[in-house]
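Participant: my questions concern the predicted model and sequence given below.
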Amino acid sequence: MDAIMNSSRIIPAVAVPEGAGVIVHRTIGTPVLRDYDPFLLLDHISSNNPDDYIAGFPSHPHRGFTTFTYIIDGHMMHQDDMGNSGDLRPGSAQWMKAASGIIHSEMPQQENGLLRGFQLWINLPAANKMDPPEYQEYSAEAFPVVETPDYTLKVLIGRFADAHAPIMDNITDVTYFDVQVRPGKHFQHRLPPGKNSLLYVFEGSGQFNAQIVPSHSLVIFDTDDHSFDFIAGKEGARFIVVSGKPIHEPIARHGPFVMNTREEIDQAMWDFQTNTFVRDRAWIKRNR
């Protein structure tokens, strides 16, 4: 391992209403951390109370970026205005490259019980913002799992050791892991150099390089070192670890539109208002 990191930021999630009133725990996309190149937003849904999620996310547009949705518990249905649909059940995930434009909805398919998962927004470079939209969608069984005596790791995007996820990102080279560490055990990991990386704890707690990290907290890596040691607390811990290649381009942002200039945002708003927003039908790739 490289020298262990000794510099990081710990950012607690804030509860905010989204969609038609869904309560999400947000870390990226707030006044504290507006973005973390290439990441634009990180929302965590976690509730047994249907009042927190039942209204869902009715039809809304996206342009200029990619969303990655990971459902851990519960049932969510996706549909877009071109007739595409997806059924996200426990352990499944969807990579949606909105790019030139998609109008879609994401609606819970349950009236009670636990709904839990994440949505991550990933920026696209200027050269790819108006690409045709695409989907990559897979059930829980499609994602490889790495088991060790200390932890269990699910590979959702990219690869970990010899395990390769079915979802690959050839633009910002994102990797995304769901890690469960057993009580008192370690997870030591070498982060990819040249990328921005984050860790979000959503079950239990632990120590990150000797710093206490409670549940619903984001760790941002503020150093050029590339290794860390996470020690789970007495109840164990579960977290996501995400890395991506920064784009280093200007960001112009207005709600569901993320472009490079204000003029491009104005064009997106005009296209949406004049019903010329969706230019290409999305291509779908999913397991059967």
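Facilitator: Ah, there it is.
Participant: can we go C-alpha only for contacts and neighbour counts from here?
Facilitator: Will do.
Participant: what helices or strands is the strand ranked longest in the chain leaning on?
Facilitator: Selection of the longest strand in the chain by residue count, based on DSSP state E, yields strand 227-244. Counting contacts by 3 or more CA pairs under 8 Å, 6 or more residues apart in numbering; DSSP states H and E, strand 227-244 is packed against strand 175-181, strand 186-190, strand 196-208.
Participant: including mean neighbour count and distance to Leu218, could those go into TSV?
Facilitator: TSV is the format used below for the helices and strands packed on strand 227-244 (neighbours: other CA atoms under 10 Å; distance: least, CA to CA, whole Å):
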stretch	mean neighbour count	distance to Leu218
strand 175-181	22	14
strand 186-190	17	16
strand 196-208	22	4
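Participant: so what's Glu203 up against?
Facilitator: Glu203 makes contact with 215-216, 236-239, according to CA atoms under 8 Å, 6 or more residues apart in numbering.
Participant: next up, a structure to set beside the first:
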Amino acid sequence: MSTDTLSRIPSAAVSRSRTVEQLVTGRPTSDGAGVKLTRVLSQPLQHRLDPFLMLDAFGSDKADDYIAGFPDHPHRGFETVTYMIAGRMLHRDSAGHEGLLENGGVQWMTAGRGVIHSEIPQQEEGVMEGFQLWLNLPAKDKLSAPWYRDFAAAELPRFVTEAGVEVTVIAGESHGVTGAVTREATAPLYLDLHLPADASFSQPLPAGQNAFLYVYRGALKVEGRTVPVRNMAILANEADSDGVLLEGAEGMEETRALLIAGRPLGEPIAQYGPFVMNTEQEIYQAVADYRAGRLAA
């Protein structure tokens, strides 16, 4: 859908913007069968950014960096949200789900009590770029039935502000537009923002929510502080702030960034690789179930 066909929406009112508490530069690593990626949100930040557990950014035009993909591997106790900016990835899992994730699409998977899945690139050359976010589940839902949904780019709600900012609403609600997915317990907000030069964007945020930005093109300013490309900005939880105001940095033709926020669960976090539960005993059980072939039963 062309942005010309989208209604122009006035910017939401924010009287006092949150500020940047901390800038985080991701750590280069690899996962799966050697896929090169940048781990932006890692375990040391899980309590600060509760309910979010991990954010990986991947992007390369070198096939050797991604071609082996992510062969069969297990998950239990959380949700994965994969957003593909460019490229094609095939998903298959033990619950019988299959889907092809393509340019601009989103794959949302609830692992719940357990799922074994694979994510394999369906290309041998060209650019592959995207993000995977891990969203925690409350204790009462950690052993729920697995769930999966693919959203093609055209299915994702979008709007354009009067300032020309193009917004894709993957989760939550922005400017009266409800995203592709909502969750009652964690109330996640997941926006992909494309800001033209000198444009600004405001988003109301409840004071109790944790929030962060990840800039993947250009640069942003938040209350006078610059957030450079490939940096995550943790937004401070000031009690008197009612949202965040973002401005494109000078000299940037376009800035692209993710704005992510959610309601903290305030529960213990126990993680061992692909298993995220509340206690060590639950982790031991997850490992035992996987080894015995019961995880995805």
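Facilitator: That came in fine, so what should we check first? The model shown is predicted, which means the values in this text are computed figures rather than measured ones.
Participant: counterpart of stretch 104-120 of structure 1 in structure 2, which residues?
Facilitator: The aligned range for stretch 104-120 of structure 1 in structure 2 is 117-133, by TM-score structural alignment.
Participant: same question for stretch 166-180 of structure 1.
Facilitator: Under TM-score structural alignment, the match for stretch 166-180 of structure 1 is residues 180-194.
Participant: wait, which of the contacts of Glu203 of structure 1 is closest to Pro166 of structure 1?
Facilitator: Ranked by distance to Pro166 of structure 1 (CA to CA), the contacts of Glu203 of structure 1 are led by Phe239 at 20.4 Å.
Participant: ok, that closest one touching Val179?
Facilitator: Yes. In this structure, Phe239 of structure 1 is within contact of Val179 by CA atoms under 8 Å, at 5.4 Å.
Participant: all strands for the stretch 1-150 of structure 1, in order.
Facilitator: 8-12, 14-18, 22-28, 39-47, 57-62, 65-73, 76-80, 85-88, 93-97, 102-108, 115-123, 134-138, 145-147 (DSSP state E, counting those that start in this stretch).
Participant: for Leu199 of structure 1, find the nearest of these.
Facilitator: Closest to Leu199 of structure 1 of these is strand 8-12 (CA to CA; 9.4 Å).
Participant: geometric centre of structure 1: which residue is closest?
Facilitator: Nearest to the mean C-alpha position of structure 1, by CA atoms, centre = their mean, lies Leu120 at 2.4 Å.
Participant: give me the spatial nearest neighbour of that residue, chain neighbours excluded.
Facilitator: Distances taken as CA to CA, 6 or more residues apart in numbering place Leu42 nearest to Leu120 of structure 1, at 4.6 Å, with adjacent residues excluded.
Participant: tell me how many other residues surround the counterpart of that neighbour in structure 2.
Facilitator: In structure 2, Leu42 of structure 1 lines up with Leu55, judged by TM-score structural alignment. Other residues near Leu55 of structure 2 come to 21 when the count uses other CA atoms under 10 Å.
Participant: how close does Leu55 of structure 2 get to Gln285 of structure 2?
Facilitator: Distance, Leu55 of structure 2 to Gln285 of structure 2, by CA to CA, to the nearest Å: 26 Å.
Participant: what's the answer for Ala33 of structure 2, then?
Facilitator: Going from Ala33 of structure 2 to Gln285 of structure 2 by CA to CA gives 26 Å.
Participant: got CSV for the helices and strands packed on strand 227-244 of structure 1, with distance to Phe65 of structure 1 too?
Facilitator: Formatted as CSV, these follow (distance: least, CA to CA, whole Å):
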stretch, distance to Phe65 of structure 1
strand 175-181, 16
strand 186-190, 27
strand 196-208, 17
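Participant: and Ile102 of structure 1, which of those strands is closest to it?
Facilitator: Closest to Ile102 of structure 1 of those, according to CA to CA: strand 175-181, at 23.5 Å.
Participant: so which other helices or strands are in contact with the closest one?
Facilitator: Strand 175-181 of structure 1 packs on strand 151-157, strand 227-244, going by 3+ CA pairs under 8 Å, 6+ apart.
Participant: that one vs structure 2, mean deviation?
Facilitator: Taken over the aligned residues, the distance from strand 175-181 of structure 1 to structure 2 averages 0.6 Å (mean CA distance after the TM-score superposition for structure 1).
Participant: tell me the counterpart of Gln211 of structure 1 in structure 2.
Facilitator: Checking TM-score structural alignment: Gln211 of structure 1 goes with Arg225.
Participant: if I look at the closest residue to its match other than its chain neighbours, how far off is Glu223 of structure 2?
Facilitator: In space, and not counting its chain neighbours, Arg225 of structure 2 is closest to Val20: 7.1 Å by CA to CA, 6+ apart. Distance, Val20 of structure 2 to Glu223 of structure 2, by CA to CA: 8 Å.
Participant: the more surrounded of these two?
Facilitator: Set Val20 of structure 2 next to Glu223 and count neighbours by other CA under 10 Å: Val20 wins out with 22 against 15.
Participant: that one reaches Asn231, doesn't it?
Facilitator: No. In this structure Val20 of structure 2 lies outside contact range of Asn231 using CA under 8 Å: 11.7 Å.
Participant: look at stretch 246-261 of structure 1 and report the distance between its end residues.
Facilitator: 18 Å.
Participant: quick one: contacts of that stretch?
Facilitator: Contacts of stretch 246-261 of structure 1 (CA under 8 Å, 6+ apart): 37-38, 60-65, 123-126, 129, 172, 195-196, 262, 265, 268.
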